[in-house]
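Asker: here is my input, please return the structure:
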Amino acid sequence: MRESDPAGKAEGESESEGRIYTETDQGRIKMKEQHSEAENRTELYEDVLLGKKLWTRLYRKLFWNGVSKKQIVKAMLKYIPEDFKGRLLDVPAGTGLFTYRKYSWMRDARIICFDEDGEMLDLAKKRFARDGLDHVTVKKGNCAKLPFRNESFDVVLSIDRLNAVEDKRESLSEMTRVLKKNGRLIGCFYIEGRSGKTDRFVKWFLMKKGWFKGPFETQTSLQLRLSQDYQVTHFHLRGSVVYFCAVKREKLLGREQNKKSRGEKQNVYSSNL
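Answerer: Reported below is the predicted structural model:
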């Protein structure tokens, strides 16, 4: 039996409003609060993307020049045929808010949704399970160190969530590594230098909150990066948001060729996914 203090509480216990909490209780309360915070963050993320609420429409108009992510994603998903039968990597996948309906038409494809945020993947998994999308799997991990073999996907899709990834350039390089030759990279994210108002909002609010992480691409840096290893078929700018479709070249010109060779030599990318 633990030795009690003069007030009658055992060591490791605290009292709040007439109830004694043990360290285990406090740990559970903290975990519950963290889970609730993550749920709120995920709900906020989807509210902003959907733009149905008044405040989200004002937010979009004031800080993003009225750009609708929903309309952008709708245009992007047309780059993937509904009779697609190959392997698709969705990275970072987020909650699957805009993709689960598209994936429901792609029953002959094998789709992997990959993200660093477990809470968002949990919501995506529930969506896919609810609609019986057995051909879609989710996996958590580091986007800058994708656990997949070289040239193992026909399409790599990246919708918006790259803004929250710290090492974007390495993540983009990894996407190139795992994409097959003549495969499609389809992407959408924020770029710097298009709007001073948006750039300031990203720097002083979204980055302070930890929702966005720099450094970010500019239009010029992204076009240069893509031109090294891709034939860009579509490149569109909507305010400070870019969306594009690019086909991987047969012969790589950038550092991805060196990364591919190192990966084969060291045999470090051995996942069967």
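Asker: can we go C-alpha only for contacts and neighbour counts from here?
Answerer: Noted.
Asker: show me where this structure has helices.
Answerer: Using DSSP state H, the helices of the chain run over 23-50, 54-63, 69-77, 100-104, 118-130, 168-178, 196-201, 207-209, 219-229, 256-266.
Asker: following up with a second sequence; could you model it the same way so I can compare the two?
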Amino acid sequence: MADKIKEAYRASKNIYDDVITQGSLLSKLYIKIFWSGTDDNEIARKVLSYIPESFLGTILDVPVGTAVFTENKWRTLTESKIICLDYSEDMLEKAKQRLKDCSNVSFIQGDVGNLPMEDNTYDIVLSMNGFHAFPDKEKAFRETNRVLKTGGKFIACLYIKGKSSLSDWLVNTILSKKGWFTPPFHTEEELIKILEHMYKDIDIHVDGSMVYFCCTK
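Answerer: As a prediction, this is how the structure comes out:
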């Protein structure tokens, strides 16, 4: 499974940004047809708005992907310490190139299911478009919670099943088989139960088959 995921993101590294940012007409059609027109750019804006412009603490960005959505935000948080982690060396290399001149940002290749950090390390853990790709979601939830400080914020967006039959079909028949997504997937109700067990002050929103939220440990 690990090799399949790495290969999937290696194969898509040159088109990844275009697809998720709807940079071409073909990408726009793909999003409109299969994802009910959900705009990842707008979801990313809302997710990142949970992080104050004046934030001075520590952030774990997992998975960082290519940093296509986070680059501008991380450039403004010059007094924050930001660790960007990804399992895919190809995605991580793209992110490094984007943020190579940011001295407060560092990069680690690693597994979200076994984070190489101590307990209670980060003020914010951010996970954009990650959990639907993680093969062991239970471990990923445990690990991201473990490294987050008490009172810290867990901020994320991810795919949830049961909102669109067309999106679910795409995920199950194509994206999962290629390695971009990894089952099992949660419904909105299942996700809320997981979050309620670990967090408080849960602010959650659904946009098509995507959900984004901020909660407190």
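Asker: to Ser16 of the first structure, which of the helices of the first structure lies closest?
Answerer: helix 23-50 (11.0 Å; C-alpha to C-alpha).
Asker: same for the closest one, what does it pack against?
Answerer: With contacts taken as 3 or more C-alpha pairs under 8 Å, 6 or more residues apart in numbering; DSSP states H and E, helix 23-50 of the first structure sits against helix 54-63, helix 69-77, helix 118-130.
Asker: and with 10 Å instead?
Answerer: Applying 3 or more C-alpha pairs under 10 Å, 6 or more residues apart in numbering; DSSP states H and E, one finds that helix 23-50 of the first structure makes contact with strand 14-16, helix 54-63, helix 69-77, helix 118-130.
Asker: what would the ones you listed look like in JSON lines with mean neighbour count?
Answerer: What follows is those, written out as JSON lines (neighbours: other C-alpha atoms under 10 Å):
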{"stretch": "strand 14-16", "mean neighbour count": "11"}
{"stretch": "helix 54-63", "mean neighbour count": "15"}
{"stretch": "helix 69-77", "mean neighbour count": "16"}
{"stretch": "helix 118-130", "mean neighbour count": "18"}
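Asker: turn these into TSV, columns for distance to Asn150 of the first structure.
Answerer: TSV is the format used below for these (distance: least, C-alpha to C-alpha, whole Å):
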stretch	distance to Asn150 of the first structure
strand 14-16	54
helix 54-63	38
helix 69-77	24
helix 118-130	24
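Asker: returning to what we had before: buried deepest among the helices of the first structure, which one?
Answerer: helix 168-178 (a mean of 21; mean count of other C-alpha atoms under 10 Å).
Asker: what range in the second structure matches that helix?
Answerer: Using TM-score structural alignment, helix 168-178 of the first structure corresponds to residues 137-147 of the second structure.
Asker: just to revisit the earlier point, quick one: the helices of the first structure as CSV, columns for distance to Tyr190 of the first structure too.
Answerer: Listed next are those as CSV, based on distance: least, C-alpha to C-alpha, whole Å:
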stretch, distance to Tyr190 of the first structure
helix 23-50, 13
helix 54-63, 12
helix 69-77, 11
helix 100-104, 23
helix 118-130, 20
helix 168-178, 11
helix 196-201, 9
helix 207-209, 13
helix 219-229, 10
helix 256-266, 23
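Asker: wait, which of the ones you listed is closest to Val91 of the first structure?
Answerer: Among the helices of the first structure, the nearest to Val91 of the first structure by C-alpha to C-alpha is helix 168-178 (8.4 Å).
Asker: what about that closest one, how far off from the second structure?
Answerer: Taking mean C-alpha distance after the TM-score superposition for the first structure, the mean distance separating helix 168-178 of the first structure from the aligned residues in the second structure is 0.9 Å.
Asker: which other helices and strands contact that helix?
Answerer: By 3+ C-alpha pairs under 10 Å, 6+ apart, helix 168-178 of the first structure packs against strand 87-90, strand 153-159, strand 179-190, helix 219-229, helix 256-266.
Asker: which part of the second structure matches the shortest one?
Answerer: Aligned by TM-score structural alignment, strand 87-90 of the first structure falls on residues 58-61 of the second structure.
Asker: check the offset of the matching stretch from the chain's centre.
Answerer: 12 Å (C-alpha atoms, centre = their mean, to the nearest Å).
Asker: still on that earlier bit, who wins for proximity to Leu222 of the first structure among the helices and strands packed on helix 23-50 of the first structure?
Answerer: Nearest of those (C-alpha to C-alpha): helix 69-77, 17.4 Å.
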